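J.: following is a predicted model, sequence given first.
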Amino acid sequence: MTGRTVVVTGANSGIGRVAAQVLAERGARLVLAVRDPEKGRQAAAGMTGDVEVRRLDLADLGSVRTFASELTEDVDVLINNAGVMIPPLTRTADGFELQLGTNHLGHFALTNLLLPRIRGRVVTVSSNGHRMGSIDFADLQWERKPYRAMTAYAQSKLANLLFTTELQRRLDEAGSPVIATAAHPGLAATNLLRSEGRSRARHAVERAVSRLMSQSEEQGALPTLFAAVADVPGDSYAGPGGLLEGRGAPTLVGRSAKARDRALAARLWDVSEELTGVTFPRAALGSAA
C-alpha cells in the first residue's frame, strides 16, 4: 500500500480503526475521517505510519462539504465505514432520520464530492441486516409512521448496497476505472450499538450476548480489507465465509433480491441526489455520455 492514500470514515473505533491500522502498517497514508477529532487522535496515536485526523460529521451535510473541499489530494481508496445502529428516533442537522442520514446519505454525498479525486475504489460497509430492509419512499425519514429503529437500520443498510450497485453502473457508463465494492463484517463485537434509550441492564445484556456470539473487531475488519485491496469485480460484496456469514475468512457473498434490484437502485440514487443536493460528477470523470 506504499504510496497510496486511503480515507476511512468512522476510523476512531471498531472495524474502521482496525482496517485503518492494518493499511497504515502496510505503508498507506491514512486519513481518519471522524466526528470527534480528539478520539481520532487517540486512535491515531496507536497506529504506525503516516496517519492524519480530519473532522467529518456525516450527519451534517455542511461538514461533509467542508471535509471534501479541504481534502485536495488524490485518494486511492475511500472506505465508507462509519455508521450508527438502532438509536432512538433522532434527526440529523439536515432533518434526515439519523440512520439513513448517516449510514447512506452522508456517505452518498461524500463519495460523489470526492469522486473526481478517487483513483482506485470505493468500499461501503453494509450489513447482513440489509436482508430485512425495504426502501419506503413514501416515508423515508419516518415522519408519519411509528418509528422502528431496527427497520430503519435495515433500510439504511439496504441503501448501502443499492448505492454501490448504481454507483458502479454510473462509473462504467462514464468509462471510469474506479470500482465500487461493499462489505459486511459478519457479527463483530464493536461499539456500534448505541446505549441511548435503553437501560444499563439491557445494554449490558446485549453486549454480553454479542461478545459471546460474535468475532473480534480484528476478524470483523477482514471483509472490509478484502473489498479494499483484493482482486474483486465492481459491485461485489464481501463478507465472512462461515456459517450464516457470521464469522470466518472473507469471501464474496450474496445479497437479497431487493439489493439486486437495479431499478430500485436507480430510483434511490435520484431521491438521494434531491435530498443532498449532490450529484454524480460525470463531467469531472471525463465522460461524454
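T.: That came through fine.
J.: contacts, neighbours, all on C-alpha from now
T.: Fine.
J.: so how many other residues sit close to G241?
T.: For G241, the neighbour count with other C-alpha atoms under 10 Å is 17.
J.: check the one 5 residues further on too.
T.: Residues within reach of G246, counting by other C-alpha under 10 Å, total 19.
J.: now do the longest helix anywhere in the chain: distance to the chain's middle.
T.: Counting residues, the longest helix found in the chain (DSSP state H) is helix 149-174. Between the centre of helix 149-174 and the centre of its chain there are 10 Å (C-alpha atoms, centre = their mean, to the nearest Å).
J.: try it against this one:
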Amino acid sequence: MTGWTADRIPDQHGRIAVVTGANSGLGLVTATELARHGAHVVLAVRNTAAGQEAARRIGGDVEVRELDLASLASVRTFAAKLVADHPVIDLLVNNAGLVLLGPRRTTADGFELHLGTNLLGHFALTGLLLDALAAGRGPRVVSLSSITHKNAHLDFDDLMSERDYRPAPAYGRSKLATTIFGLELDRRLRAIGSPVISTLAHPGLTRTNLTPRAWEHRGRLGKAVARLGLLATQSVEQGTLPQLRAATDPGVRGGQFFGPAGLFETRGRVTEAKLSREAADPAVGRRLWASSEELTGVSYL
C-alpha cells in the first residue's frame, strides 16, 4: 500500500497540539505521531489514569489533562486552565467519540449522549480555544467524521432522538452533525479571514472498539460488516492517517476532507473523501450552528 504516510509529517517542534480522546485508538496513534515529530501534545481525556498510561507509552513531550466532553462544565474548566497555561495553541484534533449500545442515555446537560459528546462538546471546546488557536502558527482544527454520516439525516425537530432512538443511527447522526460542523466552521473562518483552518477526516473501517458498534444495527449490510470485522477493517495505524494528514500536511486547504481510497472508502491509502449532500449544504450548516450555540451557550464566529 503506497501513498501518504506518517513519515511525511513535517517537524512539529515548537507546536502545541491538543488531541481529545488520546488515551486509545485513533487518538493514541495521533498523539504518538505528533509527539514523535516534536510537538508538545496535550492528551485531553476523561479517564486520567488511562491518560497517564498512554503518556507513558507515547513518551516525548506530552501532558495529561482531564476533559469530559459530556459535561459543558468540564469543557469550560478544561479550556480555561489550558489557555491559562498555553495562550497559544497550534492544533486541535477533535478526535474523541463514542458509540453506545442499549437504551438512550444523556450527558450531564441533558443532551442525547452521542450528539452531546461527539458534536456539542467539541463545538463548545473549539469556540473556547479559538482565540488561542488564532494566535498559533499555521493553526488548524480537525473534526473526525465517519462513513456512517452518508446514510444519516438530521431531524431538527428531534435532534436529541427523544421520539426515535436507536444506538447506531444516533451515532451516524452525531457524525453527520460533526461533519456539518467542520465544514461550517471552515466557511465562517474564511469569512472573517482567520488564520485558522478547519479540516475533516474519517478512518474508514478501522479496528477500534467503535467500528462494530457503529455498524451492527444498520440492517443486513451493517450486521455483515460487523461480523466480518477483522477481515473488513484496517489497522488503527492506517486508519489514523487521514486525520494525521488533515492535521499536518502543509498543502491542505480549509474544508478538505480525507479518508481511505479503497472500496466504499472503507480502507486503503489516504485520499480526498466524499461528502453527503446534506453534510455539504450551507443552509443545514447555518441551522446546526445556531442550534449548537443555543444548546451549549458558547457563541463564536
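T.: Cool, the structure landed. None of these values were measured; they are calculated from a predicted model.
J.: quick revisit: trace the helix or strand following the longest helix of the first structure over to the second structure and give me the residue numbers.
T.: Using DSSP states H and E, the next helix or strand after helix 149-174 of the first structure towards the C-terminus is strand 179-183. Aligned by TM-score structural alignment, strand 179-183 of the first structure corresponds to residues 197-201 of the second structure.
J.: average offset of that stretch relative to the first structure?
T.: Once fitted to the first structure, stretch 197-201 of the second structure is off its aligned match by 0.4 Å on average (mean C-alpha distance after the TM-score superposition for the first structure).
J.: before we move on, what SS does L30 of the first structure have?
T.: Per DSSP: H, G, I helix; E, B strand; the rest coil, the secondary structure class of L30 of the first structure is strand.
J.: thinking it is in contact with A24, fair?
T.: Yes: using C-alpha atoms under 8 Å, L30 of the first structure is in contact with A24, at 6.2 Å.
J.: overlap of the contact sets of the two?
T.: Residues touching both L30 of the first structure and A24 (C-alpha atoms under 8 Å, 6 or more residues apart in numbering): D50, V51.
J.: which helix or strand contains F258 of the second structure?
T.: With DSSP H and E as the test, F258 of the second structure turns up in strand 257-260.
J.: and the next helix-or-strand element following that strand, which stretch of the first structure?
T.: Per DSSP H and E, strand 257-260 of the second structure leads on to strand 270-272 as the next helix or strand towards the C-terminus. Using TM-score structural alignment, the residues of the first structure aligned to strand 270-272 of the second structure are 250-252.
J.: how far does that stretch sit from its chain's centre?
T.: With C-alpha atoms, centre = their mean, you get 17 Å for stretch 250-252 of the first structure.
J.: three-state assignment of the residue of the second structure most remote from its centre?
T.: Going by C-alpha atoms, centre = their mean, the residue of the second structure most distant from its centre is R220, 27.5 Å out. Three-state call for R220 of the second structure (three-state DSSP): helix.
J.: what separates the longest strand belonging to the first structure from the chain centre, distance-wise?
T.: Determined from DSSP state E, the single longest strand within the first structure is strand 118-125. How far strand 118-125 of the first structure lies from its chain's middle: 10 Å, per C-alpha atoms, centre = their mean.
J.: for it, name the packing helices and strands.
T.: Under the contact criterion of 3 or more C-alpha pairs under 8 Å, 6 or more residues apart in numbering; DSSP states H and E, strand 118-125 of the first structure touches strand 75-80, helix 149-174, strand 179-183, helix 222-229.
J.: repeat the analysis, applying 7 Å as the threshold.
T.: For strand 118-125 of the first structure, the packing partners by 3 or more C-alpha pairs under 7 Å, 6 or more residues apart in numbering; DSSP states H and E come out as strand 75-80, strand 179-183.
J.: tally of neighbours for A224 of the second structure?
T.: Counted with other C-alpha under 10 Å, the neighbours of A224 of the second structure add up to 16.
J.: name the nearest residue to it, sequence neighbours excluded.
T.: Leaving aside its sequence neighbours, A224 of the second structure sits nearest to E216 (C-alpha to C-alpha, 6 or more residues apart in numbering; 7.7 Å).
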